Structure formats: structure tokens, C-alpha cells
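Quick one, structure for this:
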Amino acid sequence: MKRTLVIGDIHGGFKALLQVFKRANVTTNDTLIFLGDYVDGWSESAQLIEFLIDLDKKQKCIFIKGNHDVWCHEWLLNLYIGNYGIWYKNGGKETIASYNSQEFDTEKHLQFFDQLINYYVDKENRLFIHAGFSSMKGPENEVYLTNYRWDRTLWEMAIVMDKRVKKDSAFYPNRLKLYNEIYIGHTPTLHYETIVPMQGINVWNIDTGAAFTGKLSVLDIDTKEFWQSDSLPSLYPNEKGRN
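The predicted structure follows:
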């Protein structure tokens, strides 16, 4: 059986990824789409990147770029925090410690970050992007490329409109007409008092708060069945994550 699985924001929670992969019975037949934010939060960011690099050699993987990945990439390029104090306070400290915990092939990791893509559209016209986009003509026409990694207006619009508006309605948001489905991370569902993937019209939010007190989620995009790890604080009981 071949599946396409989408994975939410991991934030250095390597144990959670291994656990949820086991629960989802992930095999090399599966296509894996990662929505970004691999680093910053829990203590195994560097170890996680090492694992993902090897995983990409064994099966089809698509890696989207998140805002935390940009910060980590820029740090790896010069090993200097500089003006990224905000990153240091939001998981960067733990990421730096993970890289200092053992020897890693920095060039190999830099290549991984350099090859991350801003978004992906599959054959079924389904969009995968870390945060969102604001252009009514689609992300390829985005003026501010940082929206790929920071925009929350797409999700906010979708969750407010939800299922109350039909696609042929004049009130249906134009941005959402561009794709059959849109899969995002970036905005934890914890903000909406839930720890499972959420749907707003045709937008699916897979960030179930693994950076904080939530869980890491994997969702089958065809069946909508999903699997989750234990809560991240239970997997890393001596750490705080990004809390």
C-alpha cells in the first residue's frame, strides 16, 4: 500500500517522530511530506536533521522550509547569533546545544537546509506550505516570500469561514479556490484548544503543538486518518521545549 503522509512541525522532538512513525507503520512505500520547523524546541534538532538526511535516501521525502529552519540555517552558515536573539530565546538555544553535543557533518546539514523548498503542489492540486500566502493568484506570485513561513491570515480566514460557505458562493475566499486542499503547519492547534489536526474549509492544519505541550501528528492525505505521538513533555520530561 502506497500512502502520502504529511507530518507537522517537529521542533527537535526526534523521539516523537520515531514514535509516531511506528504507530503509523510508515514504510519505504510511503511518500512523506514534512511541513517544516524541524528544529528549535526540544534537545535533538541536530540528531533529527541527521535522521532526515538518511531517510531521504531510502524513500520519497518532500521537505518544506519553516521559519525556524531559516534561522538555524543562517546560524550554521556563520555560527554567530548576531541579531537573532529572538531565535535563541525561541528554541535556538536548544538547537545550538544539540549541535555541540556531538560531531556532525556541518556541510551535509547545510546542504539539507539549502535544499528545503518553499511549497509543493502535487498532481491532485493539493498545496503543502509551512504557513500560508496572501496573493490572490497563488504563492508563486507572492511579493513577500517570508509569507511562506510566517503568514497566518490564510488559516485565520479558513477557520473563520469554515464549512458555512460553499465553493460556488460569492463569499468563498478566492485564495482557497486555487487548490483542492491546502496543508499547513506553523500555527499550533493548541491556540484553538485542541491537540488534533484541524480543518477549515479546504485547509488542514497539522501543527498540533509539538513545540509546546502538544503532540506530533502524521496524517494520511487521502483517508484523513491520523496518528500522534505522546505529548512532547512526556517524552522529554527534563526539558521545557518552547514553553
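
Please count neighbours and contacts with C-alpha atoms only from this point.
Noted.

Check which residues of stretch 233-243 are buried.
By 16 or more other C-alpha atoms under 10 Å, the buried positions in stretch 233-243 come out as 233, 235, 240-242.

which pair in these spans the largest distance?
Across these, the longest distance by C-alpha to C-alpha is 14.2 Å; it joins 235 and 242.

From residue 177, how far off is the residue in the chain sticking out farthest from the centre?
Most distant residue from the mean C-alpha position of the chain: residue 170, 31.7 Å away (C-alpha atoms, centre = their mean). Distance, residue 170 to residue 177, by C-alpha to C-alpha, to the nearest Å: 11 Å.

again with residue 109
37 Å.

Between those two, which has more neighbouring residues?
Per other C-alpha atoms under 10 Å, whichever of residue 109 and residue 177 has more neighbours is residue 109, with 18 against 15.

That one against residue 47, yeah?
No: at 10.4 Å, residue 109 does not count as touching residue 47 under the criterion of C-alpha atoms under 8 Å.

quick one more, to check against the first:
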Amino acid sequence: MSRKLVFGDLHGGLKALIQLLKKIDLNPKDELIFLGDYVDGWSDSANTVSYLIDLAKQNSCIFVRGNHDDLAHKWLETGEMNQKWLEHGGQSSLNAYRNFTEEDKSKHKKFFREMVNYYHDKEDRLFVHAGFTNLHGPELEYHETAFYWDRTLWEMALSMDDALEPDDHRYPRRLSHFKEIFIGHTPVTRIGETTPVNKANIWNVDTGAAFMGPISAIDVDSKEVYQSDPVHTFYPDEQGRN
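Alright, predicted model coming up:
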């Protein structure tokens, strides 16, 4: 039986991802949706991209664009970088690519170019790294950067009254377009959680892999959660993101 599995932020934690996939016991028919931020954090950033490229040859994979992926892609294509990016994980990606050939980098550029800003499935579920701001839905978003930078969707969900029903006139219009929304970008460790968190119809699957948390995946139908060990335990001599 096939599953649809959604993965939170990876941040170069390839060793933890490999452990997680073993725990999941992948079926070749499983569909895998990755919510972005594949790089910037641990030393396996470039190796993580190589692994995902190969994984997509075995399983149906959808790769959503994260803000760190956008920054790393710009650097790969043009050499563009900024100090803030370097301070928040970018330096680890620069280091990781030092021993990569131009041929390898070319394959990675293609991977980054082919990412999607969001994925809307047939069951009316949305998969996006950060969120969207347009009240009428992501198709009418003004600036694509909202898909991988904006945090207001999650902040709104956290501030909502849990008793508020979708048919209430106060229910946020942004949430009414989808049965469920799966996001990453903002670690749930910020609210003291270590597993994916559900607020309103949003599931946040970022469990802080860039810092002290694990990589998480969730079965979108059964809601079964799978997690690696904390990513930092695989890289004891590294600091991850600051």
C-alpha cells in the first residue's frame, strides 16, 4: 500500500535523513513531498542534494523550494551571497561544495531550478515551505518570495482560538481554500514542541533539524509521525546553524 509522506526541513542533515528513511521502510510506490531547506546547516548540504536527486529516481518525489534553497541556488548560479546568509548556514553550503566538480554543480543547479514554490494535490491539500499572503489563495500571490519566507500564515494559526470553526465569519480566508496545509520554515521548537504541530488546518513539520531537533516526516492520511534522532548527534563536532 502506497503512502504520501511529507518531510520537514533537512538543512544538510543527510545522516539523519538516511536513518529516518530506514525507519519509514520506504515502498517504491510511496510519494515523497519535501518541504524545502535542503541545505545550509550541517556539513552534508551538498551531499544531501545529491542524495535527493538519486532518491527521485526510485520514488515519486516533489521538492518544494525553501528560502535557504533559493539563497544557495543564487550563489551557485551567479556567485551572489550576503553576510546574513553566510551567518545563518550559508557558509556550510559554501564549504560543502568545495570538492564538487562543475559537472556535479550543474546537476544541482538543475535540481534547484526545477523545485516548485508549492504543491496542491487532488485532495485539496497544500504543501509549501513557509506560506502565502494573498487572501484569495497562492495562485494569486503577489511575490513568490512569500512562499518560502513569509511566517504570518503560521503566526496567524498560532494566535487563533482553537474553538473557531471554518464556517465562522471570523475564520481566516487564507485557510479556507484548503483541506489541510503542510509547512516547514518555522521550527516548532520555538513553541516548546519536538514533533509536528497541528493548528487550525495547518501542520508544521519543521522540528528544528538545523538546531537541536530531529528531521520529521508525517503520513498525510494516517498522520503517523516518523523522526530521526536529533540531527546534531550525527555531527558532534559541528554547530549547525546559529
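
What does the TM-score come to for these two?
Superposed pair, TM-score by TM-score structural alignment, normalised by the length of structure 2: 0.97. Supporting alignment: 241 aligned residues with a C-alpha RMSD of 1.1 Å.

on that earlier part again, which one of the buried residues of stretch 233-243 of structure 1 sits closest to residue 56 of structure 1?
So of these, ranked by how close each gets to residue 56 of structure 1 (C-alpha to C-alpha), first place is residue 235, at 24.8 Å.

how near is the closest one to residue 80 of structure 1?
The gap separating residue 235 of structure 1 from residue 80 of structure 1 is 30 Å, by C-alpha to C-alpha.

now residue 224 of structure 1
Going from residue 224 of structure 1 to residue 80 of structure 1 by C-alpha to C-alpha gives 42 Å.

what do you get for residue 172 of structure 1?
Distance from residue 172 of structure 1 to residue 80 of structure 1, by C-alpha to C-alpha: 46 Å.

Of these two, which one has the most company?
Neighbours were counted for residue 172 of structure 1 and for residue 80 using other C-alpha under 10 Å; residue 172 has more, 17 against 10.

check contacts around the more buried one.
Shown in contact with residue 172 of structure 1 (C-alpha atoms under 8 Å, 6 or more residues apart in numbering): 165-166.

Just confirm it is within a strand.
No: looking at residue 172 of structure 1 with DSSP: H, G, I helix; E, B strand; the rest coil, it is coil, so not inside a strand.

Please pull up the equivalent of it in structure 2.
For residue 172 of structure 1, the aligned position in structure 2 is occupied by residue 171, per TM-score structural alignment.

those helices in structure 2, which residues are they?
Assigned helices in structure 2, in chain order: 14-24, 45-55, 67-78, 83-85, 91-96, 102-113, 145-149, 152-159 (criterion: DSSP state H).

Make CSV out of those helices and add distance to residue 196 of structure 2.
Below are those laid out as CSV (distance: least, C-alpha to C-alpha, whole Å):
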stretch, distance to residue 196 of structure 2
helix 14-24, 15
helix 45-55, 22
helix 67-78, 20
helix 83-85, 26
helix 91-96, 26
helix 102-113, 26
helix 145-149, 18
helix 152-159, 13
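
Against residue 33 of structure 1, how distant is the aligned residue in structure 1 for residue 238 of structure 2?
For residue 238 of structure 2, the aligned residue in structure 1 is residue 239 (criterion: TM-score structural alignment). From residue 239 of structure 1 across to residue 33 of structure 1, the span is 28 Å (C-alpha to C-alpha).

now do residue 39 of structure 1
16 Å.

So those two - more neighbours on which side?
Legend: neighbour count by other C-alpha under 10 Å for residue 39 of structure 1 and residue 33, higher for residue 39 (32 against 22).

Would you mind confirming that that one is in contact with residue 12?
Yes: if you go by C-alpha under 8 Å, residue 39 of structure 1 and residue 12 touch, sitting 4.6 Å apart.

which neighbours do those two share?
Joint contacts of residue 39 of structure 1 and residue 12 (C-alpha under 8 Å, 6+ apart) are 45-46, 48, 95.

in structure 1, which spans are strands?
With DSSP state E as the criterion, structure 1 has strands at 4-7, 31-34, 61-63, 119-121, 126-129, 181-184, 198-200, 203-205, 217-220, 226-228.

I would like the residues contacting the fifth one, please.
When contacts are defined by C-alpha under 8 Å, 6+ apart, strand 126-129 of structure 1 is touched by residues 33, 35, 64, 118-121, 148-149, 179-185.

now do the first one
The set of residues external to strand 4-7 of structure 1 that reach it, using C-alpha under 8 Å, 6+ apart, is 30-35, 206, 216-222.

Go through the residues you listed and name the one nearest residue 84 of structure 1.
Nearest to residue 84 of structure 1 among these is residue 35, at 22.6 Å by C-alpha to C-alpha.

Now do the end-to-end distance for stretch 126-145 of structure 2.
17 Å.

now swap in stretch 91-108 of structure 2 and tell me
17 Å.

Would you mind pulling the contact partners of that stretch?
For stretch 91-108 of structure 2, using C-alpha under 8 Å, 6+ apart, the contacting residues are 39-47, 49-50, 72, 76, 85-86.

Just the buried positions in that stretch, please.
Residues 91-94, 96-97, 105, 108 are the ones in stretch 91-108 of structure 2 that count as buried (16+ other C-alpha under 10 Å).
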